[in-house]
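Q: One predicted model, sequence on top.
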Amino acid sequence: MASERIEVLKSILLDLHNGASAESVQELFNEHFTGVSAIEISLMEHELMNSDTGITFEDVMSLCNVHANLFKGAIQNIEVADSDHPGHPVQVFKQENLALRAALLRVRRLLASYEEAENSDMKGELAKGLLRQLGLVGQFDIHYRRKEELMFPIMESYGHDSPPRVMWGVDDQIRELFQQALSKAQDLPEEEIADVQAAFETFAAEFEAMIFKEESILLMILLESFTQDDWLKIADESPSYGYAIIQPTEKWQPHRQSFEEEPDDRESAISQFHSLAEGTLEQIIETPEGEIRISYQAKEKKPKLADRFSQQPFGHGYLSLEEANLILNHLPLEITFVNKEDIFQYYNDSGPADEMIFKRTPSQIGRNVELCHPPKLLKKVRAIFDSLRKGEKDKFEMWFKSQSRGKFVHVTYRAVRDEAGLFQGVLEYVQDIQPFRDIKEDFYSE
């Protein structure tokens, strides 16, 4: 039955893709469905993008608003007690959306007041207030990054890889619309207020539509799929990315039931045996008819792996695992290793998470490298990795000025090859080289 419903849903989106009106498919939708789960939406999008219909994730992304409206009012609610607790990632997510909505309303009021203001002094004060409120709205990027970097990897691990790709693509479009609106607001009073209002409303329409998609589709998928451990992982890693406008009022600490066996059960059972030989025990049970003998043979113990502090041959010398880890973490570089299967396998701890140039979290480990990048960058990422894999180049270097952080960032992607020259993966290292650019004289000049 579920597969039939997914086929109907898929058919509806294909009709939309081929030019059918939203009204016509809405009627078909109402005819066949009284409710639809978020999991079915995810499966539908997955099948659309992995079938031979020729539909890509860009196509689904372009239909995102239309099919979101189809599901409005028809999505089954999922009640999960934990998600109502203060500090739970779902509660924090919704509170951020409330705060962002409030900031949108304040921006609208300021734009209307600016339009009605009669003198330049008043307009100047309103413009300052407008930019402050837009700064608050702009914190939606923090909200989106937590969604993309913490929630999406877990979704993918459960097989829901299509919704993240579509939503990340729309997120990037919303980011671009916001930058356009912000740029026009920064140009006041030279910019016409009507143009600023139009740019802002274009952004706001897409942004508010995304809030609906997050709360009525995305969170429903997550609440159906994620375990308590998944939510705890998100809660633990969220501070590394920060929060939009609001801060959680308390830390979420759910009750955890222990199901571990009592530690003395095995010892109590073994104590009833007496030793026959080394590693062999026997218990004798007397019955009227005779004796019952039960023997216990200990399993051969496997040799212990070297601990973190044991010295091992390493390169041209000796290092323990602990020393190697410390050395990598003390390098003035952010290091990432993607293996030959394109799986994100390792990153070092070069500094506090909130100071990292490219934030990395444990939830990204084991993720395909393509899923770690916004859809708009996939073409460049694929080109770099293909060229390194084929041996066309050994490394790519790029650099950019980070205005928000005051850093001049240098990024290198280098192919990792073994002694036989076989490709084993890609090493990325990132460094702030602004301090080198600021050097004025030779240390040994005097």
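A: Everything's here; your move. Residues are numbered from 1 along each chain as shown.
Q: C-alpha from now on. contacts and neighbour counts both.
A: Noted.
Q: which parts of the lengthiest helix in the chain are buried?
A: Among the segments of the chain that qualify as a helix by DSSP state H, the longest is helix 89-116. Neighbour counts over helix 89-116 (16 or more other CA atoms under 10 Å) mark 89-93, 95-97, 99-101, 103-104, 106-108, 110-111, 114 as buried.
Q: and the comparison structure, right after this:
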Amino acid sequence: MNSFLPEVEKLPEGHPVKVYYQESELIQKLLSELYEADAVADFQQYFNIFNQLTTIEKRFARKENQLFPYLEKHGWNGPSRGMWSFHDNLRDQIRLLNTYNTERNTTKIIENLPYLIEGIKRLLTIEDMRLFPIAMQMLSEDDWKEFYEGDEEMGWMLPQKPKPYPAIENGYIHPSEDFTERDLPFSLEDTFHYDEGYMTPNQVNLLLRYLPVDITYVDENDKVIFYNRGEDRVFPRSKGIIGREVRFCHPPKSVDMVLRIVDEFRAGTKDVAEFWFNYRGQIIHIRYFAIRDKHKNYKGVIEMSQDVTEIQKLKGEKRLLDWD
């Protein structure tokens, strides 16, 4: 493991691959501690280490939404299929162990924990031996310079946020933290006419950002062309997804279903598909809508995801504001 590390150490601070290896060091430390932990003698110590390890989800999300799309643009689709499935297997193991953690079933924890530890070790080896060396060969310096903003949206496992890459002298301000007030006069000169009414592009962007649903637009060529950047997304998204084929934007186990929906919409046999399920203690409602122009020509798909947990709890009526 870490055979590519000598090359990585030559990279500038904040380079995405260097950050991945800093995370790898942390992961290996946690795996060692988890291996030595005794869930029977000191459950809390084991549980704390396990919870810290589960932040590996941020690493998975960055790879799936950032690194993999760039590799696809250069013609390498393998990680979007094989490694994403590997991630999902590890997620399943983490969920299973979390069930046993809730029950404090130490017998099952001891029985299943080695599978998670060995699975993550195997993943780190594949990353080190194949994924990152090939990524460094395929991606240009300009590609790597585009990563930071999207990586920040996904998050890192590290205790401190990595320095921006490339370094920015005046400091980096993420769009979600930019609260500069801008004049938005209702002027036709600055607006566009929509079905009913006029808005500036900035107002449209604000409207989409504050909608309490995740929206992703896939065009008629099966390419992702838009997603809204809300504060509390149901599923992670980053700018690396723009221009990506929809078949690479979902876990391998659900790709066939997504492609069937797209095919039915394109053929005109269906217009809506919807699903709902439990996800991390939330009830998630997902809807797909076929988009057609006024001549009924297929123009793509809108995917909408929403946490409806609290909506499902509504009963009776509420006709008055109860802020007081």
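A: All right, it came through fine. Remember, predicted model here, so these are calculated numbers, not experimental data.
Q: Tell me the span between the first and last residue of stretch 232-240 of structure 2.
A: End-to-end distance of stretch 232-240 of structure 2 (CA to CA, to the nearest Å): 19 Å.
Q: Name the residues of it that come out as buried.
A: Buried residues in stretch 232-240 of structure 2 (16+ other CA under 10 Å): 233-234, 236-240.
Q: Please, where are all the helices along the stretch 51-200 of structure 2?
A: 56-62, 68-73, 78, 84-103, 106-126, 132-138, 141-145, 147-154 (DSSP state H, counting those that start in this stretch).
Q: Any chance of CSV for those helices, columns mean neighbour count?
A: What follows is the helices of the stretch 51-200 of structure 2, written out as CSV (neighbours: other CA atoms under 10 Å):
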stretch, mean neighbour count
helix 56-62, 21
helix 68-73, 21
helix 78, 13
helix 84-103, 17
helix 106-126, 16
helix 132-138, 15
helix 141-145, 13
helix 147-154, 20
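Q: And the strands in the stretch 201-324 of structure 2, which stretches?
A: 214-219, 224-227, 272-279, 282-292, 298-307 (DSSP state E, counting those that start in this stretch).
Q: start and end residues in structure 1 for the first one, please.
A: The reference is to strand 214-219 of structure 2. Mapped onto structure 1 using TM-score structural alignment, strand 214-219 of structure 2 spans residues 334-339.
Q: for the longest helix of structure 1, packing partners?
A: helix 120-137, helix 140-146, helix 193-213, helix 228-237 (3 or more CA pairs under 8 Å, 6 or more residues apart in numbering; DSSP states H and E).
Q: what about the second one, how far off from structure 2?
A: Spelled out, that is helix 140-146 of structure 1. In this overlay with structure 2, the average offset of helix 140-146 of structure 1 from its partner residues is 1.2 Å by mean CA distance after the TM-score superposition for structure 1.
Q: can you give me the offset of that helix from its chain's centre?
A: In terms of CA atoms, centre = their mean, to the nearest Å, the centre of helix 140-146 of structure 1 is found 10 Å from the chain centre.
Q: Also stretch 189-204 of structure 1?
A: 32 Å.
Q: Over to stretch 58-68 of structure 1?
A: How far stretch 58-68 of structure 1 lies from its chain's middle: 21 Å, per CA atoms, centre = their mean.
Q: Name the residues of that stretch that are buried.
A: 59-61, 63-68.
Q: just to revisit the earlier point, please tabulate the helices of the stretch 51-200 of structure 2 in CSV and include distance to D219 of structure 2 as additional columns.
A: Shown next, in CSV, are the helices of the stretch 51-200 of structure 2 (distance: least, CA to CA, whole Å):
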stretch, distance to D219 of structure 2
helix 56-62, 23
helix 68-73, 17
helix 78, 24
helix 84-103, 24
helix 106-126, 34
helix 132-138, 27
helix 141-145, 24
helix 147-154, 22
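Q: related to what we said a few turns ago, biggest separation within the buried residues of stretch 232-240 of structure 2, which pair?
A: V234 and G240 (17.5 Å; CA to CA).
Q: Spit out the contact partners of the residue in structure 1 that K145 of structure 2 lines up against.
A: Counting by TM-score structural alignment, K145 of structure 2 lines up with L232 in structure 1. By CA atoms under 8 Å, 6 or more residues apart in numbering, L232 of structure 1 lies in contact with nothing.
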